[in-house]
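Student: Here is a sequence together with a model predicted from it:
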Amino acid sequence: MENKQKALIAIYISNYTIGNSPSLLNLICLLSKHYNIHLFIKNVGLISSEIQNNKNIKIIRIDGRINAHIIISIFLNRIKFKRIKYDFHVAVDPHGFVLCKELFSDTKPFYYSLELYLKNDHFGLDYDELTEKKERENISSIKGLIIQSEEKEGYFRVDYALSKNIPTYILPVTCHGPGSNEKSNYLRDLYKISKDNKIALHLGGIAEWFSCIEICDEFSKLDDWILIFHGYSNKEYIKKLNRFIKKKDIKNVIINEITYDSINELDKIVQSSDIGIAWYNDISIGFRTVGRSSGKIATYLKFGLPVISTRYASTVDAIENTNCGICISDLRSMENAVEYICKNYQLLSQNAISEYEKSYRFEQYEKK
């Protein structure tokens, strides 16, 4: 049974993979400590056990198109539960916001922006014309905007013509728990990597827009380094990457295709590594503003990995200005970047953990 002493909130998520977003998981789990939650989901994958087994979270699945039958069902349920009244609503990105409005048209939800869905700049995002139309027709009704950086807020406000009277809450991509420089031998044992070699880690997507083949080519020149890719892959691109590795007879690149049940299982991979790679090609505003909204950067910093990233204003702010790594404009500078990190490793690693504790540890935002 739900805790009757707690207030009730509704969260709406659609067309999203919850398990890939530590920030979203953290927020839902935090709210569940203080509220009962009705979690409305549609076309959602990877729902973690933390959510499914949480007694304060009731998952309400909306299958298929929203129609009169579903609206009537929701209405009857509200009668059944003595006219449920939510203390507030949180809608995640355009699809979650549209779902919220289709179920309860008179609500004024907080809009949680995890990705930038700009009208003419939303590379790789599912943003069909109907969703865009419904979202933008109702955007003025939101109670507040939760977004990852002031830079992204600026783009969002202009693109959506958002009223200055609607407040903003800045919440960078976050991880849970304290930073740590404790190391693991997981990858070394798994792939029989010598202690004489250092490990560079590329977390996240394996796709053309992350220049994985080019990164692979640069690391093939570094004899004392092993480059490991781990993350979801574009099927055609992974074939190209494997063909490239075979053709060039590259021996120091590994593609880890193991699937893990929990996002926390990635910790041992990161703790096995020495440097984190976060490369984003210049293909969208979302990529150029990635500095404080990159899950991989936050994860690298948590475990003291200095970061090598693409040079944008946002990444310079997040990485170079905090002395946690280096940003480069051209992948041909990778060897020099690695050399710089090796020469300054202890300082950069310590700064990485300090910056994580200050800016990316979720507990820092719990009282805000």
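Tutor: That came in fine, so what should we check first?
Student: hey, let's count contacts and neighbours off CA atoms from now on
Tutor: Noted.
Student: Mind jotting down where the strands sit in this structure?
Tutor: 7-17, 35-45, 57-61, 88-92, 110-112, 144-147, 168-170, 198-203, 225-230, 253-256, 275-278, 307-310, 325-328 (DSSP state E).
Student: dump the residue contacts of Lys235.
Tutor: If a contact means C-alpha atoms under 8 Å, 6 or more residues apart in numbering, then Lys235 has no contacts.
Student: As a check, name the ranges of all helices in the stretch 201-350 of the chain.
Tutor: Secondary structure of the stretch 201-350 of the chain (DSSP state H, counting those that start in this stretch): helices located at 212-219, 235-248, 267-271, 285-288, 295-302, 313-315, 334-343, 345-355.
Student: take a look at this one as well, against the first:
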Amino acid sequence: MSSGKKLKIEFKMVQQHIIHISPEFSLLEGESHFKRIRSEKISNVLIDCSAVSIWPSSACAFLADFIKRLNHRNIKWSLNSIPEDTLKTINFMLYRKPAATHLIKKDEIPVVDDTLSWVVTSWHNIVSTVKLLEDITFWTLLGPFFKHGFRYSRTLFEISERGMRSLGIVALVAGIMGLILAIQAAAQLQNFGATIYIANLVGMAIVRELGPLLAALLTAGRSGSAITAELGSMVASEEMDALRAMGVSVTKYIVVPKFVALFVALPCLTIFADVIGITGGYLFSTIQLGIPSSHYIDQTIQAISANDVMIGLIKSIADAIIIASIAVHQGLNTSGGAEGIGRSTTKSVVHSIIFIAIAHLFFTILFYFTGHTLKFNV
């Protein structure tokens, strides 16, 4: 198509209400035909693009605007014979993201296509996350040996932000959970005169499972979402592109301090949750049930070994890697402005919770079957 020609859309209002797009176009003519569509209350339109071989950005913008007007009036529309690249451009103008279209395709099987798309997207996410972890590992382990390779001050700030500021909510939830466990255990053990074993149940449950799990879930909801939103905002405002243009490593400058902060803070929060949860059970047992403090403490010490504490810490370290990886990956892959930031934040929290549950199940099964042989020399 020569540069002197204008794109023309001819509206042939036949029974199928087909719109043929040809290589010449007049905006006034297009507007008049849209008024005709509106006046005749047409509810279904087929846009045939087979006659156009070259799509300038102005033509894409017009077609996107025309489709928006159809959507605004709830008019069904379909596109036919449009190049894939042009379709992506129009989708971006319409939705600011790859979106489902009404492109007519032969022999299309939606279920199969959706499944294949999900598999490809999942594989792409796994590969990009592995590459991200590789880059993070490099700058975390070798960064301190390079000049300005590791941001100590920023890392300390992130540890304070992700760790110290989470102590309140962790203490509240862990204390409540300790009380709940003690109350539930007392309801059963009192029937057998074995209330002293509340210390065993609360201690083991908190240290091996609930302490790491509660700390991880709260961290995913508080810190993971905050990291994703922060990185997503930087992507949306093109700050990441500016850093890359200046030759600054985004991983080293932005990501590593947050990753290291979670790696350090979450095990500490787990130990803190263990102490507060056990304290909650202790307060109920000594105040309400009258169990002597010394007896409860001795029973707890006998029930919990260093091996149990190490198992909880291993889970917390795995949780930290999961939360940081997912939060950073979702943040760096944000698209679509404010709506995209909200979508990435939601995915970050939901995916983190799912993978935390899977990781805890894996470690629980592992330690169950190796419980008699797996020992930590502490």
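Tutor: Looks like it came in fine. Bear in mind the structure is a predicted one, so any value in this text is a computation, not a measurement.
Student: Quick check: TM-score for this pair?
Tutor: The TM-score (TM-score structural alignment, normalised by the length of structure 1) is 0.21; 122 aligned residues with a C-alpha RMSD of 6.5 Å.
Student: Dump the strands of structure 1 into TSV; add mean neighbour count and distance to Leu130 of structure 1 as well.
Tutor: Below are the strands of structure 1 laid out as TSV (neighbours: other C-alpha atoms under 10 Å; distance: least, C-alpha to C-alpha, whole Å):
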stretch	mean neighbour count	distance to Leu130 of structure 1
strand 7-17	20	14
strand 35-45	20	16
strand 57-61	16	22
strand 88-92	23	17
strand 110-112	23	18
strand 144-147	21	22
strand 168-170	16	26
strand 198-203	22	33
strand 225-230	21	35
strand 253-256	16	38
strand 275-278	24	33
strand 307-310	27	34
strand 325-328	23	39
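Student: For the helices of the stretch 201-350 of structure 1, give me TSV that also has distance to Phe97 of structure 1.
Tutor: Formatted as TSV, those follow (distance: least, C-alpha to C-alpha, whole Å):
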stretch	distance to Phe97 of structure 1
helix 212-219	34
helix 235-248	31
helix 267-271	32
helix 285-288	19
helix 295-302	23
helix 313-315	27
helix 334-343	41
helix 345-355	32
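Student: For Leu76 of structure 1, which of those is the nearest?
Tutor: Closest of these to Leu76 of structure 1 is helix 295-302, at 40.2 Å (criterion: C-alpha to C-alpha).
Student: So which of the strands of structure 1 is nearest Tyr191 of structure 1?
Tutor: Using C-alpha to C-alpha, these put strand 253-256 closest to Tyr191 of structure 1, at 8.6 Å.
Student: In terms of secondary structure, what does the closest one contact?
Tutor: Packing partners of strand 253-256 of structure 1 (3 or more C-alpha pairs under 8 Å, 6 or more residues apart in numbering; DSSP states H and E): strand 225-230.
Student: relative to strand 198-203, how tilted is the strand it packs on?
Tutor: Angle between the axes of strand 225-230 of structure 1 and strand 198-203 is 20 degrees (criterion: axes from the mean of the first three to the mean of the last three C-alpha atoms, to 10 degrees).
Student: How much space separates the nearest residue to Val253 of structure 1 once chain neighbours are set aside from Leu190 of structure 1?
Tutor: The shortest distance from Val253 of structure 1 to any non-neighbouring residue, by C-alpha to C-alpha, 6 or more residues apart in numbering, is to Leu227 (4.8 Å). Separation of Leu227 of structure 1 from Leu190 of structure 1 (C-alpha to C-alpha, to the nearest Å) stands at 14 Å.
Student: Test my guess that Phe97 of structure 1 contacts Ile11.
Tutor: No: counting by C-alpha atoms under 8 Å, Phe97 of structure 1 stays clear of Ile11, with 9.6 Å between them.
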